[in-house]
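> all I have is the shape, not the residue letters:
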């Protein structure tokens, strides 16, 4: 099996062009080597995690490790640090058991004051998440729940996305799905009232998502955005990671055409320009419409999850992929007792669910048992009826020979089905692979500088958001104050002004008195000086008279 997979992989590398699927022209494939390098990076990352004992069995998944590597620009050391922090956060937050332990009883009231939910899928099968921010009432929302409980609810929803929505979408789309479309309707948003909610909840949710659930956003549409929001976005866009900002598209009120390019009208709610109303379920944001709401699809997903996990071959070691589409080639036949065993088309559907970049390794023992269960029953019946006509040892040898022959034929058919399935899924996923790898070219050109600049830009954005929050708090404080002065305070102010005027009048009188006193002092000083001069003059005249008398005598 591994040899056949390797041969098919070599053939894919040698073949530089792929035929289309009938939907468009032939596409030139130039990223096979890039895909091989990506797989080598995932392999090296996996070996590094195993060496550090940081790879629990439930996270031994190719796609999960690739998402974390993408988030850190395929820098293994930084990704290991991010991975270890993720494991520690899950242990501290209780994420692994949050689906069973946490019950969000206030969900109905939260949806009333914060309309949001998943609704339908896009044209490629990804789930669509919708929020109507213009109808958010932060004050009432915080009365029916708390920030901590809302964060737990958010994490629980994300865990359901990975355990229910992604597997169901992957089965329905017949390819691996691990990203989503997000639509934010900002019509009528009161940014002053939403500011505190954004500071308390949105920033913390963004940190949880970026640190522990990276690279799950395929595209985000912000619709009904006004001119002010567009100006703000154009200013903040330079501080955001270019790979993330490329996924975000800000639209005005003429958004319908753009949304319909990605989402079918039947999957889009009527308030966003679609045709879906979900009147019987209380509205589109209450219906939870999607493949995950289909009992048949969920039955397939649960049945496949309870069976042995699909394994992929990565450098001679088995790599489980619990988040990929599970193996349903043979183990789903008991769920359909009224129908014949799975046809070639059904088996091709199951095989196409496997990503083309992985080498499939089938558990031959289980496959042979499942595929030959019906022939073995028939053989046993035939053997029981022939016990009367042949010896027991001959019957046993005949049954053994038939079983061996049946196993050989079924294994051969399984190999052929897998080869054809890989061929088909490669044609289906060629567009996605080209898009994804071309997007990675610019991001991986210089991962070290890119991540350093990203961290600096993120710090700048956070500081700007903190300043905006402080300004909003000051404005809110000013708005809470009354616009007019109360009558009592106005009377007190008038009395104070009158007292101030009287004090000023007294001060002026005192000043005038001081001036008059200073003038009198100056006059007295001048009078004293005059008296002194007069007395000196008289004394000098007396001495002269005395001398003249003495001379006469």
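Now that the structure is in, tell me what you want to look at. It should be emphasised that the depicted structure is a prediction, and the values quoted were computed from it without experimental measurement.
> rest of the way, CA atoms for contacts and neighbours
Will do.
> quick one: residue 142 and residue 114, what's the gap?
10 Å (C-alpha to C-alpha, to the nearest Å).
> these two: which is more packed in?
residue 114 (20 against 14; other C-alpha atoms under 10 Å).
> quick check: that one vs residue 137, distance?
Distance from residue 114 to residue 137, by C-alpha to C-alpha: 7 Å.
> and residue 45, by the same measure?
The value you get for residue 45 to residue 137, if C-alpha to C-alpha is used, is 44 Å.
> could you do residue 375 as well?
As judged by C-alpha to C-alpha, residue 375 and residue 137 stand 63 Å apart.
> with residue 352 instead?
45 Å.
> give me the more crowded residue out of these two.
Counted by other C-alpha under 10 Å, residue 352 and residue 137 do not tie: residue 352 has more neighbours, with 28 against 19.
> this is the other structure I want to compare:
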């Protein structure tokens, strides 16, 4: 009973062989060293095995250099299980309203929804936080999303296997033409561009966009299934002409750019009951604090001893942390600049 297609199985075997040292040296986190992560890299880069091998090798190095596993530990094991608990999370979300991810608000294909809004002035935001503060928040958000889509993928895969009768399982195991049962959950993104102005397209604004795109595309491929960019002002057309130059044809095909009359198209993919109220839907479940309950038996491998970063968490949230040091909130997150990629998410 195949989990993946023959092409995917062959590529996974090649990656496991080529990246044997890196895979063994990395903590055995399923969303980092598991087959789904390999599939995301492969699908995101058109199964170019040489390119994916290099990208994944640099992905492991990037995580080590930037202590990203400590960030993951904060989320899964140290209570930072909701965006409001990320370093400066409450402040950033008050300045830049967004919905990082709602597991139980999903589009019609079962993809959880996230919402980004741009009704803010960058110069005002950066009176209260630094660019590094924001990039770190974005990285926490990407790790959070990566963990949740892995959890949903595993749950749905297990649910399918458990639903099979003995006869059905035998048939699938003996039929070489059986449809692969592996599940890869993606995210549906709604970007509300109302409020985008010249300030967002300034040199500082472009610096932030480039930094976020680099970190996301090099290290978190194929998170996104679809991106709806709504309320796009005329001014955004010029910016979009520049931004889409960073995007691969695969990613561009996922983007729908719309003005103010977006609702009918949006509702083709998302039921109004599932669409967050902040973009005109009826879903309001995100207004209450609901930490995500990660399954430790799945996400914390046997023998894993987590780093004690409780002091770092306290420092990350302390308003007086200006002169303190902590690897999880002072590390400068660098993209994999030595790798040229075409896939942007």
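Done, it's in. If you're wondering where the values come from, they're calculated on a predicted model, not measured in any experiment.
> can you give me the TM-score here?
Superposed pair, TM-score by TM-score structural alignment, normalised by the length of structure 2: 0.67. Supporting alignment: 270 aligned residues with a C-alpha RMSD of 3.4 Å.
> who touches the equivalent of residue 122 of structure 2 over in structure 1 in this structure?
Under the alignment (TM-score structural alignment), residue 122 of structure 2 pairs with residue 138 of structure 1. Residues near residue 138 of structure 1 by C-alpha atoms under 8 Å, 6 or more residues apart in numbering: 113, 193, 194, 197.
> residue 8 of structure 1 too?
residue 419.
> before we move on, back to that, cool, now which of the contacts of residue 138 of structure 1 survive the switch to structure 2?
Contacts conserved in structure 2 for those, using both residues aligned by TM-score structural alignment, their matches' C-alpha atoms under 8 Å: residue 193.
> nearest to residue 32 of structure 1, of the contacts of residue 138 of structure 1?
Here the nearest of these to residue 32 of structure 1, counting by C-alpha to C-alpha, is residue 197; it sits at 45.5 Å.
> gap between the longest helix along structure 1 and the chain center?
The longest helix of structure 1 (DSSP state H) is helix 487-552. On the basis of C-alpha atoms, centre = their mean, to the nearest Å, helix 487-552 of structure 1 sits 86 Å off its chain's mean C-alpha point.
> same check, this time on stretch 377-384 of structure 1
That offset, for stretch 377-384 of structure 1, works out to 57 Å (C-alpha atoms, centre = their mean).
> enumerate every residue touching the spatially most central residue of structure 1.
The centre of structure 1 sits closest to residue 209, judged by C-alpha atoms, centre = their mean, with a distance of 4.3 Å. For residue 209 of structure 1, no contacting residues are found, by C-alpha under 8 Å, 6+ apart.
> and the helices in the stretch 51-200 of structure 2?
68-77, 89-95, 122-125, 131-163, 166-174 (DSSP state H, counting those that start in this stretch).
> Throw those helices into a markdown table and include distance to residue 20 of structure 2, thanks.
As requested, those are arranged in a markdown table below (distance: least, C-alpha to C-alpha, whole Å):
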| stretch | distance to residue 20 of structure 2 |
| --- | --- |
| helix 68-77 | 19 |
| helix 89-95 | 37 |
| helix 122-125 | 44 |
| helix 131-163 | 22 |
| helix 166-174 | 29 |
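> among these, which comes closest to residue 291 of structure 2?
helix 68-77 (10.0 Å).
> buried deepest among the helices of the stretch 51-200 of structure 2, which one?
helix 68-77 (a mean of 21; mean count of other C-alpha atoms under 10 Å).
> got the angle between that helix and helix 131-163?
Orientation check (axes from the mean of the first three to the mean of the last three C-alpha atoms, to 10 degrees): helix 68-77 of structure 2 against helix 131-163 gives 60 degrees.
> quick one, longest strand in structure 2?
Identified as the longest strand of structure 2 according to DSSP state E is strand 98-106.
> and that strand, what other elements does it pack with?
With contacts defined as 3 or more C-alpha pairs under 8 Å, 6 or more residues apart in numbering; DSSP states H and E, the packing partners of strand 98-106 of structure 2 are strand 112-117, helix 131-163.
> so which of those comes closest to residue 57 of structure 2?
When those are ranked by proximity to residue 57 of structure 2 (C-alpha to C-alpha), helix 131-163 comes first, at 18.2 Å.
> centre of the chain to that closest one, how far?
The mean C-alpha position of helix 131-163 of structure 2 is separated from the chain mean by 7 Å, C-alpha atoms, centre = their mean.
> quick revisit: who wins for proximity to residue 232 of structure 2 among the helices and strands packed on strand 98-106 of structure 2?
So among these, strand 112-117 is nearest, using C-alpha to C-alpha, at 11.4 Å.
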